Each structure stands twice: as structure tokens, then as C-alpha cells.
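>>> please find the sequence and the predicted model below.
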Amino acid sequence: MPCIMGIDSGLTVTKAVIFDETGTALAIARRRVPQLIPEPQHVERDMDGLWAATADAIREAVAACGRPASDIVAIAATAHGDGIYLLDDDRRPLGPAIVSLDTRAAELADDWNRGEVGDRALDLTGQKPHASAPSALLAWIRDHQPERYARIAHFIAAKDWLRFCLCGTIGTDRTEASTSFTDVQTQDYSSDAFALFGLQALSGRQPPMAGSTEIVGGVTAETARLTGLVQGTPVVAGLHDVTASALGMGGYGEGVIAVIAGTYSINETVSHVPKVDARWFCRNGILPGEWNNMSISPASTANYDWFIDQFCAADAAKAEAAGESIHAILGKEFEAARNRPSSVFFHPYLFGSPFGGASSAGFSGMNAWHDRGDLVRAVLEGIAFNHRIHIDALRDGFAPKTARLTGGISRNPAMAGLFADILGMPVTATRTEEAAAWGAALCAGACVGLFSSPTADPRDLALTETLYQPDAERSHAYEEKYQLFLDLAEAMKPLWPRLRRLGGSGQ
């Protein structure tokens, strides 16, 4: 029975997963990839370190699979989108990669959006520029690191760096190519886009674009030596991790919103005509004539992880030593808090928001009688409220009827039910493990004929999902809270830039 490998490199962990043709994971190996924060707003990673960690994970997965490496018939990678990975003329890393949590270019992007560049970019590329867009980051490097800018020979995305390390070819796929420099109508690169951002010098240096299911090379001899893979194993172009996650969870299509509650608040739906709006990115779908409409902000469960790290570390250590879970402990506190009135709100904007580069996180409405359970409740509700901002935008544009939820937090029935109540729509929580890696593997399998198309998922999805209907009474109560959440954010908009300046960041 043939196997396929999906590689998924997120913002903190890189994974190699080997699946059989039924979608069963045979081996999973993970390695942490440290983030480098050399100064405020700069979030980077070592490119060679990323490949070393990924190669190590591949080797472990191949060894643990219980099947010969020759059974792996194709490989595809996915990874965090946006950010920028640079290569020089020798095809070596040109400094550390800039990842998508980086906000050094936030003020530049905000300036573009306050002027005509933002509107022109929306019309031409299907999206307004933002802090981690390749356009903004490259312009920042042009302005602040001109010597580095002059040496750029290739600019690629995270998964394209892994592809290069696997098979030695430089390029990208349709979904990743559309992050800044494609015409939303033609779905191909546009020289006008480079000119719009003042990046004419890089026009012509963009990576060649392939289909997500297209073979772009074979595993090199050096990579085979490092990983245990068989030299010449087909490597497929792969796809942006947002799209891969929707595909892997069974949520890539029209009429449904795929909701990924992870580091980012990711909310997306597919259309067969381009429809542009400042509230979402209209980017290339997997196939020609498909558009993936994504409403996103870096404001989801990373806030919950931060809360645990900062305020629950001792309890988490005790729970782990006792064979328990801090999530179960906080879940009980959340349920107790949920059954009493609370005025506590949390804006989950530690890393960014839908409201521009100067926003920040904060609790509101706290009093002496509130306890940790009220804070946990506020954090989780704030995450769901922020997802609703994006989902309401997509409902305006595309009228989807249901949502599919994935991400570690979705495994908690209380959280899935919370999303249903706050969104006021049915939410299907999927227990798909490694959705993004499986999405990449579906592309690899389609390439070699295991599946008729990347959406021809062989699994019985009903076995891995639970449908949650909104509770009418709770939905009504949450409507009032959601409006207050928005009003508080509106009141903070003029204050957030002042707070940033007080902290020594921003202009």
C-alpha cells in the first residue's frame, strides 16, 4: 500500500507526517523551531535551523513508520504563510527569515492603507497590504536594509524554502504566489503590483508558479542522506497552510466557512468568482478559477497559551506531574464562570488585530470579586468574538450556512459550543489530526493518482466530527456582549497608538 508524506511547518513547530492512502497517520514527528526576537516587533527564524529541524523530523517519521521509505510515493509541504524568506545569488539564506508574526512593517502598511496605495492594491491584488505581507516586508527592507535588498536574488515563502531543501528547485504554488503580487482577475503575476509598492527592482525575480499538485522535483541525494527518504521521490509544489488546513479538515469549498483557531484567527471560504473587499484577502484557490477568501488576524488561541504561560505556570507544572491537564482544570473554572454574570472582557490582541498595527491586548471590566475563571472565560470569549468579526464579514460577502472548526482548542466541547453560540450558526468541530499536513498530503496523493483531485478525501469525515447547534438563549445574551466588545475596541482605537509609543514602539 503506498504512503504519502505531508510536511507542516508552523510558527513554533515543524512536523513530518506519513499517511497511508486511507488518510491514516502512520507516523508523526515534531520538532520545535525557536523564534528569534532581536528587537521589538521583529520576529525571525534561522532558515538553516528550520531545515535541520525538519530534516530531523522527516528522519524520525521514516524510521517510525514501519514501512520502507520506498513506499512513500510523493511528498508535499505546507507552512506558515506570508512573511519572507530571502536567498542570494548562491541560493543561500540572505539573513534570517521574517515570519508572519513580525510587525516591523506595520506603520508602513498603515501608511499605504491611509493613502491611495491600499485601495489600489485591493482592486489589483484582491487584498490590502498588512504588516506581514511580502510587499510590506520587502519595502521595509528596501528602506532600512538597502544593502540586503540589493542582494535579493529570490524571495520565497516558508514552505518553498523546505521544497528547495528537499529537491533543489526554487518556486512556489498558486496559493502562495497570491500573497502580494498577483492580479486578482488573471490569477497571475502582475508587474503593476511590483510598481505599486515601489518594488520594480524585484519584478522578474519572483518564484515561478506551479499548481499545488504539480511535481516540481525529486528528493536530492543529500536530502536522502539526511532524512532516510529515497532519492528521486517526487516532491509536489504544495500550498499555503491556511488553504491546506481548510482542505485537510474537509472545509475547502463554497457554502462553508473553515475556521482554524490557532496562532492566527483564520476564517475562509471558497468562491468561483473573485470578490474583493477590504475585510478579507481574495487569493488564488488550489485550482484555476477558484478563489480562497480569507479573513484573518493574528489573534486567536496564542492568547490562551500566553495566559497559561504567564498566570498558570505553577498549576500547569503540578498538573503535569500528577498526570493531569491544565486545560481540564481551567475548563472547570471556565464552566463555573460561565454560569454567573461577568463584566470582564479581553481583547486578544497580543500579536495583532483586525484594527491596524497599533492595537494591543487588554482586560476590561475587572473588579475585586472576579477570579481566574472569569479571566479564562474572558480570554476564550474574546478569541471567539474576534473570529466572529471575520466570519460576519464573510457572511456579508458569501452567505455561508455552516462553519467547520479545527485547532487544538476545538477538541474541547465547551469551546466548540461557545463558537456556535457566539456565531449563532451550526459549528462542526472536526477531530482531524494534523489537518494542514493532511491537506498537503492530499495534494501529493492527487499528483501521483492516489486521489482523483485534492478534494477527493478518502476518509469518512462523519467519524471524526461533531455538530454543535447554537443555544438560542445564550446566543441572544452573547449578541449584547459582542456589541460591547466592538464598542470597547472602537473606544480604544485612538488610545492604542499612544500606548504603543509609551512602550517604546511605533512612530
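That came through fine. Numbers count the residues shown, from 1 in each chain.
>>> CA atoms for contacts and neighbours, from now on please.
Fine.
>>> quick one: the helices in the stretch 151-300 of the chain?
Ranges of helices within the stretch 151-300 of the chain are 158-167, 174-177, 191-196, 221-227, 241-248, based on DSSP state H, counting those that start in this stretch.
>>> okay if I get those as CSV plus distance to G408?
Compiled in CSV, the helices of the stretch 151-300 of the chain are given as follows (distance: least, Cα to Cα, whole Å):
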stretch, distance to G408
helix 158-167, 22
helix 174-177, 24
helix 191-196, 37
helix 221-227, 28
helix 241-248, 13
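>>> could you dump the ones you listed to TSV with distance to I75 and mean neighbour count?
Putting these into TSV (distance: least, Cα to Cα, whole Å; neighbours: other Cα atoms under 10 Å) gives the following:
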stretch	distance to I75	mean neighbour count
helix 158-167	9	26
helix 174-177	17	27
helix 191-196	32	18
helix 221-227	13	16
helix 241-248	14	28
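>>> so which of those helices gets nearest T402?
Of all the helices of the stretch 151-300 of the chain, helix 241-248 sits nearest to T402, with 13.7 Å by Cα to Cα.
>>> which elements pack onto the closest one?
On a contact count with 3 or more Cα pairs under 8 Å, 6 or more residues apart in numbering; DSSP states H and E, helix 241-248 meets strand 72-79, strand 256-261, helix 435-447.
>>> just say which of those is most tucked in.
Highest mean neighbour count among the helices and strands packed on helix 241-248 (mean count of other Cα atoms under 10 Å): helix 435-447, with a mean of 31.
>>> next up, the contacts around the nearest residue to V379 once chain neighbours are set aside.
Among residues not flanking V379 along the chain, F346 sits closest, at 5.4 Å (Cα to Cα, 6 or more residues apart in numbering). For F346, the residues meeting the contact criterion (Cα atoms under 8 Å, 6 or more residues apart in numbering) are 361-364, 375, 378-379, 381-382.
>>> dropping in the other structure now:
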Amino acid sequence: MDYLLGIDIGTSGTKGVLMDREGKIYVWAGREYSIDIPQTGWAEQNPKMWWEATIQVIREVLKESEVDPQQIRGIGLSGQMHGTVFLDKNLQPFRPAIIWADHRSSSQCEFIYQKIGKERLAELTGNPVATGFMCSTLLWMKENQPEEFNQIHKVILAKDYIRYRLTGNLGVEVTDASSTLLLDIKRRCWSEELLDILSLPLKILPEEVHESQEVAGYLLLDVARDTGLLEGIPVVYGGGDQSMQAVGNGVVRPGILSSTIGTGGQLFITLEKFTYDPKLRIHTFCHAMPNTYHLQGAILSAGLSLKWLRENILHTPDSYRIFDEEVEKIRAGSEGVIFLPYLLGERSPYMNPQAKGVFFGLSLKHHRAHLIRAVMEGVVFALRDCLEVFKELDVKIERVIASGGGAKSRVWRQIQADIFNKEISMTQSTEQAAKGAATLAGVGVGIYKDTEEGCKKTVKLKEEKIKPIAENVDIYNKQFEIYKSLYQDLKEDFKRLKRKGNIA
């Protein structure tokens, strides 16, 4: 029997799955790690920590599965997007990676808009500027740490570092390259025009941008010895975690929307041709199939908001299952409590790092369960804010697939159905990003003709579907109008707080 290994290098941990060609997951393993915050608003991780976690995950997958390593046909990779790994002339990391959650480059984001202009930036990259993106991070380093900037030989993304360690070959592929703000999205190559305008050297980027399913190299002997795998196993380029979760959920053709509630939250839909939002409220990235693209709305604090409430406010060890039981007793709308989930600022559709979290509408009648439900609703309101832009761009939605840790909650799935006013499906897939990476490995080594065939073989929908409840839809439509107006009413106050130095 043939097996495929998928590895997802995430923000909170690395996960691996072993899958057969029919999509059955035989075993999965994971290793958690943390984000380093050396200063307020900064977010870094040591790439060597990702590598150690990867080795441990592979070992555990092989041990638990008891599969003959000779039966593993290929390895695929998924990884957290946007961040920057800095390599010296020996191709070794010489400082911690600056990851997507980092906010230090806000002034550089403003500089990019001023230097290039929103209209031309949209045409070139299909994307708004955001802190934590490789482009703004490099500009920040050039301005604030010129000695370290001059030490750069190459910059790559998280999973690209892991692939380099696995194969010895340095490279990048289209989905992750899209997230750097340095790629000409339509042409699927580095934008020399943009690099020239910003005075960033092309030579520090990997020379060629590859398609995601291409074989990048073969497993090195020393890695085989460390993991128990066989030398020479093909390793494909893989993709950014959002493209890989989309593949893992079968979101590879237009009309299927994935709604992911993980640490952050994302809406994702496939495009057959390059389409972008001229107002730069959402992202357009290359998808993991040649000549395809996708729209993505990204919010920064989704599951993170509920984790924050549990740990920082409620100080409770209660499980999220207990939260669900409590929340089911509270009516839709949380009896007037509305939560703005801008705990890390917000990306789509506002691109505002100064935005802050807000509870609105509290009174003496409200208690813990109201706050929990309001947070869950607020996260989905933020996703609907992105969905409204999709609709404005005339994107048709036939099906919504819930994904991520939030999809495990039936309450949260019902809230999505009611706020989106769409039926919610789920796939039988678990660890979708790692599974998507494994599927792409199957394409790369010829087990599947293409990604669409791979998804037909490996992705199956669950029978249960969550339908919108008409009464709840009406409540949420009215509350969503208040939700949107709250941001508009408060955005100047967010700026004033920042200017006065009253908050970090």
C-alpha cells in the first residue's frame, strides 16, 4: 500500500499526518511551541524550533503507524504564511524569524502605500499591505537594523526552511510567495518593478517561483537517519497553510467557500482567473493549482479571542465543550452584547493595526455565558464583514465548508449558518492543512493526475449539514448593522488612544 506524509508548520505547533491514497488518515502527531514576544507588538519564532518539532512529529508518525518507510511515496508541506526567515551566506538562520503576527512595521506599510499608490499596488500584488508580511518586515529591518539587513543572503518562509532542511534545496512556491507582497500575482513571478521602487534587492529571494505540486528535491541521508524515513523520498514544494487547508477540504473549484476558525479566521474561495479588490480590503493569492487564484479574507483573532476570554478574563480551566453547553442556553444575539474581536488589530476588511477589542451593550443581567456567546458571534460577524466584500466582487457561493478548530463546535457552526444565512457543511477530513499537503505530495509523485482528482479521491463530506434558523438570521442581520457601525464610530478613538500613548 502507498502512503503520503503531510506536515503542517503552524504558528502554535507542527502537525503531521500519514494518509493512504484514498484519503484515510492512519495516524497524526503534533508538537506545540510558543511565540516569542521580545517587545510589545513583536512576534518571533526560532526556525530551529520548527525543525526540531518536525523531526519529532515524523518519528512519532512512523512509530505509531508501524508503516514500512518504503511504502511512503512522498512528503508534502504546509506552513504559516507571510513571515520571514533570514539566512546568512551559509544558509543558516542568523536571527529569529519575524512571523505574521508581528506589528512592528506599521510605518513601513504606510510608506509602501505612499511610494507605490494603492491602485498600482492592487494591480501588481492583488493585496493590501499588512504588518508581518515579508515586504514590510524587510523595509523595517533595512531602516532599523541595517547591520542585520546587510547580513541577509536569502529570505524564505517557514515551510521553505523545513523543506530546505529536508532536501538541501532552497526554493519557494506560488501560494506562500503570494503572501510576501513581493510577487506579481497575475504573472506568478517576483515583481521586479515593486522591488525596484522599494529598493529591495531581488538577489535575496529564491531565484524561481515554483508551482506547489512540483517535486522540490529528495530526502537527505542524514534526515533519513534522524527520522526513520528512507533516503531519496520525493518532497514537493507544498503551500501556505490556507491553500493547503483548502485542498484538504476539497476547495479547489469556484463556488465552494471555506470558513476557517483557528487561531485567526479566514474565508477562502477559488478563482479561475485573477480577480482583486480595488479597495484592497481582502487578499488575492495564487492557489495551489497552476493558473488558479483565490480570494481570502483574514481576521487576526478568531479562536484566539475565545482563548483570551477563557484564560485572561474568566480564568477558568473549563473546556470549550463546557462553553458550548452554556452558550446553547443563551438566545442568538447574546441579549444585546456585541464583541469586536480586534485584539491584535484587524486585517480584513479594515487593515487597521490600531483597532482594539470591544464588548458593547453590557448590563447587570449579563453573565459569563453571554460573554462567551458574544465572542463566538463577534468572530463570525468579522468573517461576514469579509464575506460582504466577496459579494460586492460578484463572487458566487454555492456551498460553505466549516474548517479549523472552531468547526468542532456545533454551536459555532450554527452561528456561522445563521450569520452567513448559508447551509454549513463539514468534510470528514481532520488536520486539513497537513492532509492537503499530503494530497499535493500525491499529485507531485503521480498518484493523482492533478489536485482536483486527488481531492475527489481523498475528501468526503459529512452527512450532517447545519441549516440557518430564520429567527436567528433576522436577529443577526440587525446586529450586524450595529457591529459595522461600532467600528466606524470607534476608529478615530482607536487612533487617539494610540497617539496619546495610553495603550500599547
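That came through, no problem. What you are looking at is a predicted structure, and each value in this text was computed from that prediction instead of being measured.
>>> still on that earlier bit, for D143 of the first structure, find the nearest of the helices and strands packed on helix 241-248 of the first structure.
Relative to D143 of the first structure, the nearest member of those by Cα to Cα is strand 72-79, separated by 27.4 Å.
>>> which strands or helices does the closest one pack on?
Packed against strand 72-79 of the first structure by the contact rule (3+ Cα pairs under 8 Å, 6+ apart) you find strand 3-9, helix 158-167, strand 234-236, helix 241-248, helix 435-447.
>>> distance to G115 of the first structure for the ones you listed - can I get that in CSV?
Shown next, in CSV, are these (distance: least, Cα to Cα, whole Å):
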stretch, distance to G115 of the first structure
strand 3-9, 35
helix 158-167, 30
strand 234-236, 40
helix 241-248, 29
helix 435-447, 36
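>>> out of those, the one nearest R279 of the first structure is which?
Per Cα to Cα, nearest to R279 of the first structure of these: helix 241-248, 16.6 Å.
>>> remind me, longest helix of the second structure?
Longest helix of the second structure, by residue count under DSSP state H: helix 470-500.
>>> just checking, what packs against it?
For helix 470-500 of the second structure, the contact count by 3+ Cα pairs under 8 Å, 6+ apart identifies strand 338-340, helix 368-392, helix 410-420 as packing neighbours.
>>> tell me which of the ones you listed sits most buried.
Per residue and on average, the most neighbours among those fall to strand 338-340, with a mean of 26 (mean count of other Cα under 10 Å).
>>> residues in the first structure aligned with it?
For strand 338-340 of the second structure, the aligned range in the first structure is residues 345-347, judged by TM-score structural alignment.
>>> how much does the matching stretch stray from the second structure?
Mean deviation of stretch 345-347 of the first structure from its aligned counterpart in the second structure after superposition (mean Cα distance after the TM-score superposition for the first structure): 0.9 Å.
>>> check contacts around the most centrally placed residue in the second structure.
Centroid-nearest residue in the second structure: Q242, 4.7 Å away (criterion: Cα atoms, centre = their mean). Contacts of Q242 of the second structure were listed using Cα under 8 Å, 6+ apart, and they are 266, 268, 433.
>>> what about the closest residue to the second one other than its chain neighbours, distance to L383 of the second structure?
Yep, that's F268 of the second structure we're talking about. Counting by Cα to Cα, 6+ apart, Q296 is the residue found nearest to F268 of the second structure once chain neighbours are left out, at 4.7 Å. Relative to L383 of the second structure, Q296 of the second structure is positioned 10 Å away (criterion: Cα to Cα, to the nearest Å).
>>> touching both of the two, which residues are there?
266-267.
>>> one step back: just send the helices and strands packed on helix 470-500 of the second structure back as a markdown table, with distance to I503 of the second structure too.
Listed next are those as a markdown table, based on distance: least, Cα to Cα, whole Å:
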| stretch | distance to I503 of the second structure |
| --- | --- |
| strand 338-340 | 17 |
| helix 368-392 | 22 |
| helix 410-420 | 31 |
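>>> so where do the helices sit in the stretch 1-150 of the first structure?
Per DSSP H, counting those that start in this stretch, the stretch 1-150 of the first structure carries helices over the ranges 47-64, 106-114, 116-125, 134-144, 146-150.
>>> now render those helices as JSON lines, adding mean neighbour count and distance to I72 of the first structure.
As requested, these are arranged in JSON lines below (neighbours: other Cα atoms under 10 Å; distance: least, Cα to Cα, whole Å):
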{"stretch": "helix 47-64", "mean neighbour count": "21", "distance to I72 of the first structure": "9"}
{"stretch": "helix 106-114", "mean neighbour count": "19", "distance to I72 of the first structure": "42"}
{"stretch": "helix 116-125", "mean neighbour count": "20", "distance to I72 of the first structure": "37"}
{"stretch": "helix 134-144", "mean neighbour count": "20", "distance to I72 of the first structure": "33"}
{"stretch": "helix 146-150", "mean neighbour count": "14", "distance to I72 of the first structure": "39"}
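>>> take those and write them to TSV, including distance to L287 of the first structure.
Below are these laid out as TSV (distance: least, Cα to Cα, whole Å):
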stretch	distance to L287 of the first structure
helix 47-64	28
helix 106-114	29
helix 116-125	17
helix 134-144	22
helix 146-150	33
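>>> those helices: which one's closest to A74 of the first structure?
For the helices of the stretch 1-150 of the first structure, proximity to A74 of the first structure was assessed by Cα to Cα; helix 47-64 is nearest, at 13.2 Å.
>>> what is the mean deviation of the closest one from its aligned residues in the second structure?
Aligned to the second structure and superposed, helix 47-64 of the first structure gives a mean residue distance of 1.1 Å (mean Cα distance after the TM-score superposition for the first structure).
>>> counterpart of that helix in the second structure, which residues?
Counting by TM-score structural alignment, helix 47-64 of the first structure lines up with residues 47-64 of the second structure.
>>> okay then, goodbye and thanks.
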